[in-house]
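1. Attaching a predicted model along with its sequence, questions to come.
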Amino acid sequence: YITAGEGNRVFGYTNDDMKKLLGLRLNKELYLCYFIMYMTLLYFYKDSSSYQFREYVKSENIIDETSKYLADITKKLDVLSTDEVEQDSFKAIALLWDELPAVTGNQEGDSARASKASRAGYVKLVFNFMLAQRLFVENADRYYPTDRMKALSENYFEEYRGRLYQLLGGEEEDA
């Protein structure tokens, strides 16, 4: 599979493209969606040496993972980061996430509509994007990774060792 590399404008999307596709206006909303995508990737794959260890994901799994990791990162930032922009970016994402209700109205978990009104709504926005990109297949509120998702994930862990992975508690040599 051909997948976008960092800065690849031929096969990738710009931040503005992604905001349009996801129906977002603000960078912090986009970065929250990126973080949710990353949490989804980590839910299935921890590194390139391990095969997929989960068969499917449900949106409540990603809501829980995102909440847990954002809380951990904001605690660690003062110690780990000397970059004020990085600190402010993660704090903005964490504050946005914390302000959101888990769900809106009487919707629960996977039955939530894609929106910016709740945590479940943001996860649904991301999952809808991943479905449209053929990274997921949905069946009964369960999302299964496709071969394309597996290829994208393997390339990420083999070729890119990101700052986000370090902040989440991974070591660079494990990435």
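-> Arrived safely. Small disclaimer: the values here were computed from a predicted structure and weren't measured.
2. C-alpha only now, for contacts and for neighbours.
-> Fine.
3. For N155, the count of nearby residues, please.
-> Counted by other Cα atoms under 10 Å, the residues lying close to N155 total 15.
4. let me fix that: V126
-> 23.
5. How much space separates it from I36?
-> For V126, the distance to I36 equals 7 Å [Cα to Cα, to the nearest Å].
6. swap in I63?
-> 8 Å.
7. Common neighbours of those two, please.
-> V123 (Cα atoms under 8 Å, 6 or more residues apart in numbering).
8. tell me which residues of the helix or strand hosting L96 are tucked away?
-> Here L96, judged by DSSP states H and E, is contained in helix 84-99. Neighbour-count burial for helix 84-99 flags Q87, F90, K91, A92, I93, A94, W97 (criterion: 16 or more other Cα atoms under 10 Å).
9. put this beside the first:
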Amino acid sequence: MLKNRPDRYGPVAVTIHWLTAILILAALGSGFQADQAADAATRAGFLRLHIPVAITVLLLTLFRIVWWWRFDRKPIPVEGSRPWQERFARFVHVAFYVVILGMVASGIGMMVLSDAGPSIFGGSGVLPDFHDYPPRVPHGIGAFLLVILLVAHIGAAFYHHFIRRDELIRRMWYGA
């Protein structure tokens, strides 16, 4: 069965979750590396990875939203969770969606305004300084917020696994 059960996530949700997690780390890493690169060729190399990975994160996020909205329901909260913890978890997940969508929009804005596509993917032209374009500010803020959200999300998972020992992490993995 592809859908969730009341006590655990199904294979579709688990795959989306872990694939998105890996790709977000790759997008953040390549984005930070591109920002810190000493020369344009190195920066363009990181952006050749960063952009397709970010687009894949966007597509997975949109698929996840549609999946939850139209096809599946989330499992019931783990036993013993307090209402404020459930509200915080919902906030973090919604914030992930908002930040991801905002980062993709600001990234597209930078690409359109700077006309950097040919210099990144075609190897022709001079790579622009993205700091000269207004979408760079929300993109940078979004990266910072994404790191904070990841720390909160991973911290909560570790809290459940090591402190509460309530099997929450097992719900977001394959198997019975």
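-> Great, that's in hand. These figures come from a predicted structure and were not determined experimentally.
10. Drop the TM-score for these two in here.
-> Here the TM-score for the pair of chains, by TM-score structural alignment, normalised by the length of structure 1, is 0.31; 84 aligned residues with a Cα RMSD of 4.6 Å.
11. sorry, back to before: any idea which of the buried residues of helix 84-99 of structure 1 is closest to S59 of structure 1?
-> Ranked by distance to S59 of structure 1 (Cα to Cα), these are led by W97 at 14.9 Å.
12. residues in contact with that closest one?
-> L32, S67, R119.
13. what about the helices in structure 1?
-> 15-22, 27-44, 59-80, 84-99, 119-132, 147-159, 163-167 (DSSP state H).
14. for the longest helix seen in structure 2, packing partners?
-> Taking DSSP H as the criterion, structure 2 has its longest helix at helix 83-114. Identification of packing neighbours for helix 83-114 of structure 2 by 3 or more Cα pairs under 8 Å, 6 or more residues apart in numbering; DSSP states H and E yields helix 40-66, helix 136-158.
15. Now render these as JSON lines, adding distance to A105 of structure 2 and mean neighbour count.
-> Below are these laid out as JSON lines (distance: least, Cα to Cα, whole Å; neighbours: other Cα atoms under 10 Å):
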{"stretch": "helix 40-66", "distance to A105 of structure 2": "10", "mean neighbour count": "18"}
{"stretch": "helix 136-158", "distance to A105 of structure 2": "9", "mean neighbour count": "16"}
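16. Which of those sits closest to H93 of structure 2?
-> helix 136-158 (8.6 Å).
17. Contacts only, for the nearest residue to M130 of structure 1 once chain neighbours are set aside.
-> Spatially, and ignoring its direct neighbours in sequence, M130 of structure 1 is nearest to F136 (5.8 Å; Cα to Cα, 6 or more residues apart in numbering). Under the criterion of Cα under 8 Å, 6+ apart, the neighbours of F136 of structure 1 are F127, M130, Y143, Y144, P145, T146, M149.
18. Please, a PyMOL command that selects the buried ones among the residues you listed?
-> Buried subset of the contacts of F136 of structure 1, written as a PyMOL selection, criterion 16+ other Cα under 10 Å:
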select buried, resi 127+130+143+144+145+149
